[in-house]
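> show me the folded form of this:
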Amino acid sequence: MSIENKKVLFFFPHNPYPAKSGAHKRCLEMLAGLKELGCEVTLMSSTLSSETPWELSSIEVLKSQWCNDVLIYEPTRLDYKLISLFARYYRFTKQTPPISSLLNTPLGMRSWFLKKFELIKPEIIVMNYAYWDKLFHNKKINSVRKIIDIYDLVSLNSSMQGTVSKYITIPVTNKTEIEDKVLQENFFDPLYMEASSEEFDIFDNYDYTISISSKETEIIKSKTSKTHVVYIPVKQPTCQLNNQYSEGAILTIGPNMFNIQGYLYFIKKVLPLILERDSTFLLQVTGGYCKNIYAPEGVDLSGFVPDLKEFYETSRFAICPVLGGTGQQIKIVEAMAHGLPVIATRFSGERSPIIHNENGFIANNSREFAEYSLQLWQDQNLCKKLGENARNSISQGFSRESLLKDLSLLLN
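Now for the predicted structure:
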């Protein structure tokens, strides 16, 4: 059966435009791929869960560039009452809610989704995140191909972020005391945390499970028995900028505790070592979560920037000091695609296209991170050499063409 004109229902719980996180960028990337293959894509979402408010301007841009239609569910008063009732129940009984529960998919939302499904009659439905799986629990929906695209193992991700939150509360100020333990490179190692069996059972409800991390692909394969697990990492079109490698390094802060932990690791463990040897060093930090952190000497907070091309064009390099999490660090792929070398911790670097000393650096500890930062800060030619290699690496292995090929195989 031809891919062209296939009807696809694509559920994403947030407004992805303008993209403010790696998940938003992945959503737009998948929508663009489906549209380019000729699919008729309907994006479905809800105001109940969206991190960014849904506005008419966002819907219009999405319909003009990424999909054929956008349908948004507005929760009813009854939905909110039921959500409140169940939330109080779980708090009173001290139980952890199921991953996919009425808290995320109230009855009104499930009914709305089924009606739209019957009206559109799609051949394929795509879910993002296991939290909203209950939308797909209906015999009528079981008749079509079901795909879940996972950015994270959400049960593991939630547990890890919860652990970090015990040590770090936001907003973080220069007077906030941070226990050194949470800023150690091996902070998560002795905790032996795993995703829940419930989450793997959810994946088995789908014909295909897409993972963006090779490591998690193998984990899911070993824990499931019905779903076909497919590895499709984040793809990123390369951008031929006039890279100048003249201004500060860049770090993009996404809306989660791993980014806060990584930022604190850098400013407390790495930055002092850099400034001891070169007081001119500057880190430019972008992202909406800048409101939750402070800027010591050597750091400039720029907040959310809709288009980072200007920063990428002038920055010397990018950093990713993340110490834990699940999925893939999309910020690494994006920076490399724009011609920047990236310095990453061992944790985030091993999940990325970084080849040490060829298109970036992978640091085992704070001293190595500082050393690599100084090398790039003081040598524009090295920035250019590694940056061009970084862009070539993305062009060869993470291009839009490879995404279209992967999606074609999946849809057929």
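
> drop to CA atoms for contacts and neighbour counts, all remaining ones
Fine.

> check contacts around residue 324.
Residue 324 sits next to 160, 188, 258, 347-348 when contact means Cα atoms under 8 Å, 6 or more residues apart in numbering.

> I meant to write residue 50 there.
Going by Cα under 8 Å, 6+ apart, residue 50 touches 13-15.

> name the nearest residue to it, ignoring sequence neighbours.
Sequence neighbours aside, residue 14 is the residue nearest to residue 50 in space, at 3.8 Å (criterion: Cα to Cα, 6 or more residues apart in numbering).

> and residue 285, what element?
strand 283-286 (DSSP states H and E).

> and that strand, what does it pack onto?
If you count contacts as 3 or more Cα pairs under 8 Å, 6 or more residues apart in numbering; DSSP states H and E, strand 283-286 packs onto strand 249-252, strand 299-303.

> what's the most buried one of those strands?
strand 249-252 (a mean of 25; mean count of other Cα atoms under 10 Å).

> can you give me the neighbour number for residue 12?
22 (other Cα atoms under 10 Å).

> I figured it hits residue 45, correct?
Yes. Here residue 12 reaches residue 45: they are 5.4 Å apart, a contact under Cα atoms under 8 Å.

> report how many residues lie close to residue 258.
22.

> helix/strand/coil for it?
helix (DSSP: H, G, I helix; E, B strand; the rest coil).

> measure it to residue 360 for me?
Applying Cα to Cα, to the nearest Å, the value for residue 258 to residue 360 is 21 Å.

> before we move on, back to that, element containing the residue nearest to residue 50, please.
For residue 14, there is no helix or strand it lies in under DSSP H and E.

> how about the contacts made by it?
Going by Cα under 8 Å, 6+ apart, residue 14 touches 24, 45-47, 49-52.

> quick one: the strands in the stretch 51-200 of the chain, in order.
Along the stretch 51-200 of the chain, counting by DSSP state E, counting those that start in this stretch, strands occupy 69-73, 124-128, 145-150.

> for my notes, confirm residue 343 occurs in a strand.
Yes. Counting by three-state DSSP, residue 343 is part of a strand.

> from residue 329, how far off is it?
As defined by Cα to Cα, residue 343 lies at a distance of 12 Å from residue 329.

> here is a second sequence; please produce its structure as well for comparison:
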Amino acid sequence: MTKKILFFFPENPFSNRAGNTTRAKTTLTVLKKMGYHIDLVGAAEIYKSQNDTTDIDQNIVDHLFLIKHRPLKAKTSSAYWKHKISKFYKKPNEYNHLLTDFAKQEFSDIFNKEKYDAIIINYEFWAGLVDHESMKNTLKIIDTHDWITLNEFYKNKSLDIGKRFNEEINNLSKFHKVITISEDENLVFKRFLGEKVINIPPSFPSHFEKSDGDKKYDLIFVGSENIFNIQSIQWFFDHVYSLLPPNINIVIIGRICKHIQEKKGVTLIEFAESLEEYYHQSKIAICPMLEGTGIKIKVIEALSYGLPIVGTERAIDGFPSKTSNGCLVNDHPEIFKDQIMSLLLDQSYYQDMKIQAEEYFKNNFSEEKAIEKWKKILH
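The predicted structure follows:
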């Protein structure tokens, strides 16, 4: 009998919007290839705020459910008054205002209508969805995506780190298995939660090209409009771009384009249904990240196309190995520029780095590696 998974991810993982949605989609793809039936649950308020459609890939997901954080404003409804009254005596969740008792009940109602063999929750701040007694004996897995305390500290330097990290560990301890995607974060969480912590890095199918041929773009950068990407691309244009020759061609893809002015040699594409053609048309991927936590999905995706990476030291956060990984990293603008130029001008060196990128990807981030690890958790 085919097993069923209830998979919670707040946004639409098929939106092709950012690294986090790509990560969720690749996980769903892996689970489907393992033969599971999957029901997907999202947060209605987040779908609305992100202008997400309810379009899903029905070859991967069987059903989509959206949970609300409060009942409809029908004043004759008992659910409405129960929610209204609870607001007077119960504080809202400090770290996730959408995680209300009403949202938890909606999630448990979905769970209780079907027989699920496992629940997978994405993000620590949604952990409370599994608090219901009916889920006690079901395999519960959380995919952390990020070390949330550190991520929030980057955004708010006055954060009470001790209090937030205590909350994070308590939330993760509710689960039978805790998935990290970064080797660095795996080591941190293992110290507190032991062997239930398993590192499963992002995975993609490989798209290596046998022949390089002529490329339309010298550099490619893919990014959503989160604060870390905005800081990164501003640093690149403020400190590196002017050092490059004027004939360099750069393509930038994603909502990050809203924060970039038109410049010579720079093509801005706010949305692309598929990145494949752009990666195949590019020579080098750049990742000039200054802050941010966790492994960078954009770097793994570029490696899956055999592209060498030029980045800052943050670009290889979470990598099992900091060397021989297809990436050249340095935080100094002049050296960053030199690394780009050395790859563009020395074809032999470029080929060596390309082979290195492909080998590192195959050994660490292939779908086959991810399937092996998921089998150990689910079987």
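
> quick check: TM-score for this pair?
Here the TM-score for the pair of chains, by TM-score structural alignment, normalised by the length of the second structure, is 0.87; 366 aligned residues with a Cα RMSD of 2.9 Å.

> I'd guessed residue 134 of the second structure sits against residue 112; true?
Yes. Residue 134 of the second structure lies in contact with residue 112 (Cα under 8 Å); the separation is 7.5 Å.

> trace residue 232 of the first structure over to the second structure, please.
Mapped onto the second structure by TM-score structural alignment, residue 232 of the first structure lines up with residue 200.

> how many neighbours does the closest residue to its match other than its chain neighbours have?
Distance criterion Cα to Cα, 6+ apart; nearest residue to residue 200 of the second structure, sequence neighbours excluded, is residue 181 at 5.1 Å. Residue 181 of the second structure is flanked by 25 other residues according to other Cα under 10 Å.

> what number of residues lie near the counterpart of residue 308 of the first structure in the second structure?
The alignment partner of residue 308 of the first structure in the second structure, by TM-score structural alignment, is residue 275. Neighbour count of residue 275 of the second structure, defined by other Cα under 10 Å: 15.

> on that earlier part again, ok, now how distant is the residue nearest to residue 200 of the second structure from residue 156 of the second structure?
Residue 181 of the second structure sits at a distance of 23 Å from residue 156 of the second structure (criterion: Cα to Cα).

> show me where the second structure has helices.
19-33, 44-49, 78-89, 101-113, 148-155, 161-172, 183-193, 227-239, 276-280, 297-303, 333-345, 347-364, 367-378 (DSSP state H).

> how about the ones you listed in JSON lines, adding distance to residue 58 of the second structure?
Output for those, formatted as JSON lines (distance: least, Cα to Cα, whole Å):
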{"stretch": "helix 19-33", "distance to residue 58 of the second structure": "11"}
{"stretch": "helix 44-49", "distance to residue 58 of the second structure": "18"}
{"stretch": "helix 78-89", "distance to residue 58 of the second structure": "32"}
{"stretch": "helix 101-113", "distance to residue 58 of the second structure": "19"}
{"stretch": "helix 148-155", "distance to residue 58 of the second structure": "31"}
{"stretch": "helix 161-172", "distance to residue 58 of the second structure": "30"}
{"stretch": "helix 183-193", "distance to residue 58 of the second structure": "32"}
{"stretch": "helix 227-239", "distance to residue 58 of the second structure": "31"}
{"stretch": "helix 276-280", "distance to residue 58 of the second structure": "22"}
{"stretch": "helix 297-303", "distance to residue 58 of the second structure": "23"}
{"stretch": "helix 333-345", "distance to residue 58 of the second structure": "41"}
{"stretch": "helix 347-364", "distance to residue 58 of the second structure": "28"}
{"stretch": "helix 367-378", "distance to residue 58 of the second structure": "20"}
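
> returning to that earlier point: got a winner among the contacts of residue 14 of the first structure for most neighbours?
residue 45 (23 neighbours).

> coming back round to it: can you list the helices and strands packed on strand 283-286 of the first structure in JSON lines and add distance to residue 317 of the first structure?
As requested, these are exported to JSON lines (distance: least, Cα to Cα, whole Å):
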{"stretch": "strand 249-252", "distance to residue 317 of the first structure": "5"}
{"stretch": "strand 299-303", "distance to residue 317 of the first structure": "14"}
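
> among the ones you listed, which is nearest residue 382 of the first structure?
Nearest to residue 382 of the first structure among these is strand 249-252; the distance by Cα to Cα comes to 13.8 Å.

> what about the closest one, how far off from the second structure?
Superposed on the second structure, strand 249-252 of the first structure shows a mean distance to its aligned partners of 0.5 Å (mean Cα distance after the TM-score superposition for the first structure).

> so which bit of the second structure is that strand matched to?
The alignment of strand 249-252 of the first structure onto the second structure (TM-score structural alignment) spans residues 219-222.

> off-centre distance for the matching stretch?
Offset of stretch 219-222 of the second structure from its chain centre (Cα atoms, centre = their mean, to the nearest Å): 17 Å.

> do the same with stretch 324-334 of the second structure
Taking mean C-alpha positions (Cα atoms, centre = their mean), stretch 324-334 of the second structure and its chain are 22 Å apart.

> the aligned residue in the second structure for residue 207 of the first structure: what's it in contact with?
Using TM-score structural alignment, the partner of residue 207 of the first structure in the second structure is residue 176. The neighbourhood of residue 176 of the second structure, defined by Cα under 8 Å, 6+ apart, consists of 139-141, 196.

> by neighbours, which of those wins?
Within the contacts of residue 176 of the second structure, neighbour counts (other Cα under 10 Å) peak at residue 141, which reaches 24 neighbours.

> how far away is the alignment partner in the first structure of that one from residue 338 of the first structure?
Aligned by TM-score structural alignment, residue 141 of the second structure pairs with residue 147 of the first structure. Per Cα to Cα, residue 147 of the first structure is found 30 Å from residue 338 of the first structure.

> over which residues of the second structure does the strand holding residue 285 of the first structure lie when aligned?
Residues 250-253 of the second structure are where strand 283-286 of the first structure lands, counting by TM-score structural alignment.
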